[in-house]
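[1] no FASTA, just this:
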């Protein structure tokens, strides 16, 4: 249970933010004997981590070959280009496996092997499997009374509030529930267990992905007597003789002062919902487009702003300042909720087109790559958007975005405008506002090669990552199938993100640098408040959480004076 944060509270380390980076720093420091407090602006803990896939990218982990670190270093050089930071990359690659072993040995945090390929496995140093790991599912009833303060998973990617396991096999059972006795039994068992959890705890307690990681980290904090004060936003940093010594916190009974003897750590999640910053940084907003981020609304750049008030160095410098995620707008009673398109784009028989009706990229590329291509393709346009196109057999087999596969009816999604349909391609184009001639020509060109599983225009299905989330039962190319049988369906996508890449400049150990490149005493940044070592690129699944945990571990040890 949470107690009230009192004025005059002192600790060794004060962490502002309760995502993976903040909690990893807190746990590491506490394990070294330091007294740590976490404060969180939101009424729930877990940050963006709780909404995420819970995947970490850790080259050199036990599932990788012996020479993986050298290969990963080559891959990082290729992926980050002019933003390659040798000292930071070396620290990350040399410490990642050590961090992983520490958390799995000393805390509740556990990971399971994943079959995720790197997002560019054919690039120099890229890998087809091994570097990504997924948080092991967790029973959150272990949190006791703190369960109600765990941020729930993103509602649009749950089914009746239930989370899918992070595997194609789990999702496939739900797709096949009406076609297979085995899958029906599997789904029925999952639904019954979930219903029992909701009755007993008010929510599902069998969680997966990022919700499992956030819960495991939080349980580890509570086991170490690290309090997490929610509804406690930091208002100002306190300085003495040029060093940060604490912060003013808006508590339940008014402002309180919390002093930190060794350091204050900014871990507030980046600036994905800082309207002023993203209007300046996002090209599609500059030209009048739309942006709908699925990350928590609390990520308004507070940590970065606090750092800047004491001279911290921040600039928008990466060509891609955020991890782009195309999203669709799910209608609700109060507006729209974003649905991140993580799976459907890879399926055969689904393509993406612009308003002109033309394809613009390999739909089976990563969400970040598709998002970047979408922004570029819409240069000169007011609107930055694309439409996913599918025929009836395809949408009933795989669903499309928030619209579920058979036997869930499509009528509600058509009625509320989420989906658009047409008996013919011409009807679909007219109803969706797409150029009819362009769409007809695109489908004709695509189908001519798709019947033999080929995509000469964009090479869809050419890499292991393209194929990973496709349909292995479709051959010869699991990513490609023709679009032939009406009625046809379209779903509009706009831009979103999974978090920001640009952040405060720091040392490798996380000390925030001033505009002259000098560390500011007592001030650190981790997670998305710290500039990403990926240079605005997205090399693989878990390249946000992997560094967040690793550099949190490095920063926690530095605060404790451990080399």
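    Noted; the coordinates are in hand. Predicted model only: the values in this text are computed from it and were never measured.
[2] Please count neighbours and contacts with C-alpha atoms only from this point.
    Will do.
[3] so what's residue 24 up against?
    Residues near residue 24 by CA atoms under 8 Å, 6 or more residues apart in numbering: 217, 548, 549, 552, 553, 556.
[4] 10 Å instead?
    Residue 24 is in contact with 18, 30, 99, 103, 217-218, 220-221, 526-527, 548-556, counting by CA atoms under 10 Å, 6 or more residues apart in numbering.
[5] Residue 503 now?
    269-271, 301, 303-304, 313-317, 321, 525-532.
[6] Same check on residue 94?
    Neighbours of residue 94 in contact, by CA under 10 Å, 6+ apart: 58, 59, 60, 69, 88, 550.
[7] May I ask which two of those are separated the most?
    Comparing all pairs in those by CA to CA, the longest separation belongs to 60 and 88, at 16.0 Å.
[8] And the strands in the stretch 251-400 of the chain?
    254-266, 322-332, 335-340, 351-353, 385-391 (DSSP state E, counting those that start in this stretch).
[9] For the third one, name the packing helices and strands.
    When you say that, I think you mean strand 335-340. strand 322-332, strand 488-500 (3 or more CA pairs under 10 Å, 6 or more residues apart in numbering; DSSP states H and E).
[10] Okay, one more to line up with it:
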């Protein structure tokens, strides 16, 4: 096959790139490895943008320079300031572009302790966003091939000349094209890449996104000489999950999202647990540094929560009436994730943990709960809930949950992929989770919530716009 542009991946980066490229007069083929379109973007909630029409209507205006400096302060200047600046400056116009294509929004809000209202919620969620953009792409004449995985970039005289792909039935496909836009969503489902770049034990982390993000785009680019300097292991880590317990389910809401006493493998607290309610990106960074994390609660705690309400309202009125029933079913299936003991010393022994250290941690926490002052981390008193002096006690093993990887290939502000010498690889572009430079070690949800979605859409457009210039169309 032959075309002007091949877009690899159909999440919000891919469909945005495909629609924008078609609007600029380019012929486009979009390939997607999964049977359906949308990728993880289909389960997202909102678009992060600055100075959009919706904000203007509500009398909200932000100084881009001020937001940029706040973001760089959060990321300790690990983020590419020019990339961030271009994204912020264009995010308002891109919001209007989405609306012009029929994407609807239900409102505007902040998240956690964040004071900036930058999160524009999709009407119908990310599924509606990607479906709307995909319908536009189809009507415009974009050729879409599902069950088709990009495997290898074709290069000629140092420039992109196309891509080799494979259908799910095993047949091969060669597409000749002077432009390839990589939008495969990063490497969240690739254990080897997670351990290499993120330096985490792949057995102790849980991807909450859509399967299939195995680093295809990044690895194809690296094989033709792309730079790996921005592959620093960025994770959009949001907090804790229990293996085999679905995201948003009973145990995730009743355990993973509850800011109760948490200790690491050494029996020590490592942060104010309520940080996960204020800035889950920052909590995720703290959790990520630990070897193993356990949440400690007494049977009395859990009984009280079920009878009254859970401390953090993740369900209507904080009620989870089936908690114990679901926990019992879970423990029969996952036999090593929950440990129960009559005493703290016995609990430590079962966890192969220093008994004196865990006992000292629990005793101090109990004392702090009595005074209402967290002597170690200054935790909000409303979440200071003592395990108490009487068992039985539960220890729930918590793995690090994450939505996506947030690092990737080194790119210019026009989404052009750079080689190891910092030179543009002609015809090769990357956006969304395949592109690095937007974040540092963690996602800045406490500043511009929705920024990863906003970046995905904007970077897809940046790639298509520069591709049109490159092809002189």
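    Okay, I see it. Everything numeric here is computed off the predicted structure, so don't read it as measured data.
[11] TM-score of the superposition?
    The TM-score (TM-score structural alignment, normalised by the length of the second structure) is 0.82; 445 aligned residues with a CA RMSD of 3.3 Å.
[12] hmm, which of the contacts of residue 24 of the first structure are the buried ones?
    18, 30, 99, 103, 217-218, 220-221, 526-527, 548-556 (16 or more other CA atoms under 10 Å).
[13] Give the residue farthest from the middle of the first structure.
    Most distant residue from the mean C-alpha position of the first structure: residue 241, 38.7 Å away (CA atoms, centre = their mean).
[14] so what's the counterpart of it in the second structure up against?
    Matched to the second structure by TM-score structural alignment, residue 241 of the first structure sits across from residue 157. With contacts defined as CA under 10 Å, 6+ apart, residue 157 of the second structure is in contact with residue 426.
[15] Quick check: the gap between residue 200 of the second structure and residue 287 of the second structure.
    11 Å (CA to CA, to the nearest Å).
[16] end-to-end on stretch 405-421 of the first structure?
    OK, stretch 405-421 of the first structure end separation, CA to CA: 15 Å.
[17] Would you indicate which residues of that stretch are buried?
    Applying 16+ other CA under 10 Å to stretch 405-421 of the first structure flags 405, 406, 410, 413, 418, 419, 420, 421 as buried.
[18] Now do the helices in the stretch 451-563 of the first structure.
    464-468, 545-559 (DSSP state H, counting those that start in this stretch).
[19] Output those helices as a markdown table; include the columns distance to residue 73 of the first structure.
    Formatted as a markdown table, the helices of the stretch 451-563 of the first structure follow (distance: least, CA to CA, whole Å):
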| stretch | distance to residue 73 of the first structure |
| --- | --- |
| helix 464-468 | 20 |
| helix 545-559 | 14 |
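[20] closest to residue 249 of the first structure out of those?
    Here helix 545-559 is closest among the helices of the stretch 451-563 of the first structure (CA to CA), at 21.7 Å.
[21] other SSEs contacting the closest one?
    Judged by 3+ CA pairs under 10 Å, 6+ apart, helix 545-559 of the first structure is in contact with strand 9-16, helix 20-31, strand 55-57, helix 86-106, strand 254-266, strand 511-513, strand 519-525.
[22] do that again at 7 Å, thanks
    On a contact count with 3 or more CA pairs under 7 Å, 6 or more residues apart in numbering; DSSP states H and E, helix 545-559 of the first structure meets helix 20-31, strand 55-57, helix 86-106.
[23] Out of the helices of the stretch 451-563 of the first structure, flag the one nearest residue 229 of the first structure.
    Per CA to CA, nearest to residue 229 of the first structure of those: helix 545-559, 19.2 Å.
[24] what range in the second structure matches the closest one?
    The aligned range for helix 545-559 of the first structure is 453-467, by TM-score structural alignment.
[25] Go ahead and measure how far the matching stretch is from the middle of the chain.
    Taking CA atoms, centre = their mean, to the nearest Å, the mean C-alpha location of stretch 453-467 of the second structure is offset from the chain mean by 18 Å.
[26] what does stretch 83-103 of the second structure give?
    20 Å.
[27] what's the answer for stretch 239-250 of the first structure, then?
    That offset, for stretch 239-250 of the first structure, works out to 31 Å (CA atoms, centre = their mean).
[28] hang on, the earlier thing: could you flag which of the contacts of residue 503 of the first structure are buried?
    269-271, 301, 303-304, 313-314, 316, 321, 525-532.
[29] Of the strands of the stretch 251-400 of the first structure, give the one that comes closest to residue 49 of the first structure.
    The nearest among the strands of the stretch 251-400 of the first structure, by CA to CA, is strand 322-332 at 14.1 Å.
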